[in-house]
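Chemist: Sequence unavailable; structure follows:
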């Protein structure tokens, strides 16, 4: 006789006849692997037995079941009261008997059950929603970081396309005398194709004007319309204002410096306070001249990095020399060589 696990299970449960029982015992004696598998099955059966609770069946279960089997029409009547009653079926007492299977017909969902269910729902909400929020924040951060990487590549392409290897310049005066004016220049040059690339993912949401002005629109706009167009650039990444050289404003120079900041999430500086605007946890991404991006918290911000938002005079203005980098965002006063301040 070929031995199968069904035979071994029957052997363990005492369900085989004498001939089959003897065959299994001979097989166990001759095959150590079979003996090992049977012992494993035995251990599983013990675990199953340990998990079973002995419970007495409801009183009268057998008699009510037999009565129900003697009248099959009751099944249809119980499930659907509109089904015509079987002429041989007794009156409705059996329905009450059927309901008594649940414990006398009383409701089985008690107040304690409700409390447990509500508690489980509260626990699920407490676990799920923070995880969902954390996941959303992480996705926004990674999208923001990706956007800044693309901005970095666009800026490098712009710089390598000119002899001086400089990034887009902020004008000293006029409609382009704002930190965000680099964005329409990159877009107009075809280096960046999608306006959302120059904004953090958290800033690409309903309620923020998504349409960015072109350089031509800014230059040709009537004087009373310039400020409205400039405000559309308030949500683009903060940008390096450049520096003074022999009294003239120069565009930032591409040097490949890992500590020279080029752009960052929108950061507002007011009354000496640095306030990131994009991410809920108060941290922000910052792009450096070598192309890498760091996600930084204000608490962990090293002292020298705080100088990225002020020039060597402690002002939110263009740097005083080539190594004095200042990142800013906002609408500027008309700039001159003596007045290069931004208004947050």
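Modeler: Okay, I see it. Not measured: the values here are computed from a predicted model.
Chemist: from here on, contacts and neighbour counts on C-alpha atoms
Modeler: Fine.
Chemist: Report how many residues lie close to residue 243.
Modeler: Residue 243 sits with 27 neighbouring residues when counted by other CA atoms under 10 Å.
Chemist: ditto for residue 261
Modeler: Other residues close to residue 261 by other CA under 10 Å number 25.
Chemist: That one is in contact with residue 287, isn't it?
Modeler: Yes: using CA atoms under 8 Å, residue 261 is in contact with residue 287, at 6.0 Å.
Chemist: Can you tell me which residue is spatially central in the chain?
Modeler: Ranked by distance to the mean C-alpha position of the chain (CA atoms, centre = their mean), the top residue is residue 135 at 2.4 Å.
Chemist: distance of that one from residue 200?
Modeler: Using CA to CA, to the nearest Å, residue 135 is found at 16 Å from residue 200.
Chemist: Residue 30 too?
Modeler: From residue 30 to residue 200 the distance is 73 Å (CA to CA).
Chemist: out of the two, which sits in the busier spot?
Modeler: More crowded of residue 30 and residue 200, by other CA under 10 Å: residue 200, with 29 against 11.
Chemist: What's the local residue count around the nearest residue to that one once chain neighbours are set aside?
Modeler: Excluding the flanking residues, the one nearest residue 200 by CA to CA, 6 or more residues apart in numbering is residue 144, at 4.7 Å. Other residues near residue 144 number 26, with proximity taken as other CA under 10 Å.
Chemist: hold the first one in mind and look at this next one:
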């Protein structure tokens, strides 16, 4: 299975094989651990990859011009001839016994060009394969979460998505994961991490697993109200993993969670931007998948990869409401997503 996992990671398998390995990984912790180990071992190759400039069109002419005169070597008798030198004219045995030969210059140039060409062809293929494999694995995560959300909706008497409270300990986008886990629709009690992003250092025993010292688990919604301020802030930051969740909408009856309608353009979840600070204390924003784009899960269950350049041109920006704020949608068709620790309103009190 090691070869299948490597092919899955590089995106080198046939579509049906990719699906088979993906299904196998869902219920196989050992396979997931092995996939993570392979990913870590290949990460230096991708991180250190720099695109190699292809050879210029005049490389051959410049190379031939750089070869010293007299190659191939000729005998004294051949000097002055006005016809080409043939192999019979060359003293091959004498040339082969020389400690150094000017033929080595040509051999070296040719060898280096061959290596450069091979690397130029091979490394982009490997990097592209890893990108596609990680994007596909992340899309699988979102589809699984979308299936869980659909099951949650069918159990809710109003047919609504998980509620993000307007204030209090449950006023953060990542409470989606906790609500799914509370009703048994998210069997894994760990946050959901995107395969193309580094897993951050998790909080020390915010909520520990039974009989497992220091191991983090998702708390229940009820346990949120029993945590200290520092513990609650850690849970709010980590519970949603690397994903962004819908903050809710404001309708005729005021603020509430969105009612499920199966809309193809209403975003429910997406890869989350990661907010941090650089060495100078300036705010920075990083995106998954090599800053190329994000996966977006829509209400109808479809997952689409949207390039970062195209986000602002979408009819409904997934990370901003129609007022241009990172807050709940201003109407029932205004989808606004946010990272785990963001409340539905800037004035929300989260404790």
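Modeler: In hand now; what should we look at? Bear in mind the structure is a predicted one, so any value in this text is a computation, not a measurement.
Chemist: Could I get the TM-score for this pair?
Modeler: After superposition, the two chains reach a TM-score of 0.61 (TM-score structural alignment, normalised by the length of the first structure), with 245 aligned residues with a CA RMSD of 3.6 Å.
Chemist: coming back round to it: counterpart of the residue nearest to the centre of the first structure in the second structure?
Modeler: Matched by TM-score structural alignment, residue 135 of the first structure corresponds to residue 129 in the second structure.
Chemist: likewise residue 228 of the first structure?
Modeler: Under TM-score structural alignment, residue 228 of the first structure pairs with residue 234 in the second structure.
Chemist: In which helix or strand does that match reside?
Modeler: Secondary structure assigned from DSSP states H and E places residue 234 of the second structure in helix 229-238.
Chemist: mean per-residue distance, that helix to the first structure?
Modeler: When the first structure is superposed, helix 229-238 of the second structure averages 1.9 Å from its matched positions, counting by mean CA distance after the TM-score superposition for the first structure.
Chemist: what residue of the second structure takes the place of residue 253 of the first structure?
Modeler: Per TM-score structural alignment, residue 253 of the first structure is aligned with residue 259.
Chemist: how about residue 271 of the second structure, what's its match in the first structure?
Modeler: Match for residue 271 of the second structure (TM-score structural alignment): residue 265.
Chemist: mind listing the helices for the stretch 201-350 of the second structure?
Modeler: Under the criterion DSSP state H, counting those that start in this stretch, the stretch 201-350 of the second structure contains helices at 221-224, 229-238, 308-311.
Chemist: closest one to residue 31 of the second structure among those helices?
Modeler: Of all those, helix 229-238 sits nearest to residue 31 of the second structure, with 24.1 Å by CA to CA.
Chemist: buried stuff in the closest one?
Modeler: 231, 232, 233, 234, 235, 236, 237, 238 (16 or more other CA atoms under 10 Å).
Chemist: quick revisit: dump the helices of the stretch 201-350 of the second structure to TSV, plus distance to residue 186 of the second structure.
Modeler: Below are the helices of the stretch 201-350 of the second structure laid out as TSV (distance: least, CA to CA, whole Å):
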stretch	distance to residue 186 of the second structure
helix 221-224	14
helix 229-238	16
helix 308-311	29
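Chemist: In the first structure, spot the helix with the most residues.
Modeler: helix 111-160 (DSSP state H).
Chemist: Do I have it right that residue 149 of the second structure meets residue 161?
Modeler: Yes: between residue 149 of the second structure and residue 161 there is a contact under CA under 8 Å: 6.9 Å.
Chemist: In contact with the residue mapped onto residue 218 of the first structure from the second structure: list those residues for me.
Modeler: The alignment partner of residue 218 of the first structure in the second structure, by TM-score structural alignment, is residue 224. Contacts for residue 224 of the second structure (CA atoms under 8 Å, 6 or more residues apart in numbering) come out as 169, 170, 232.
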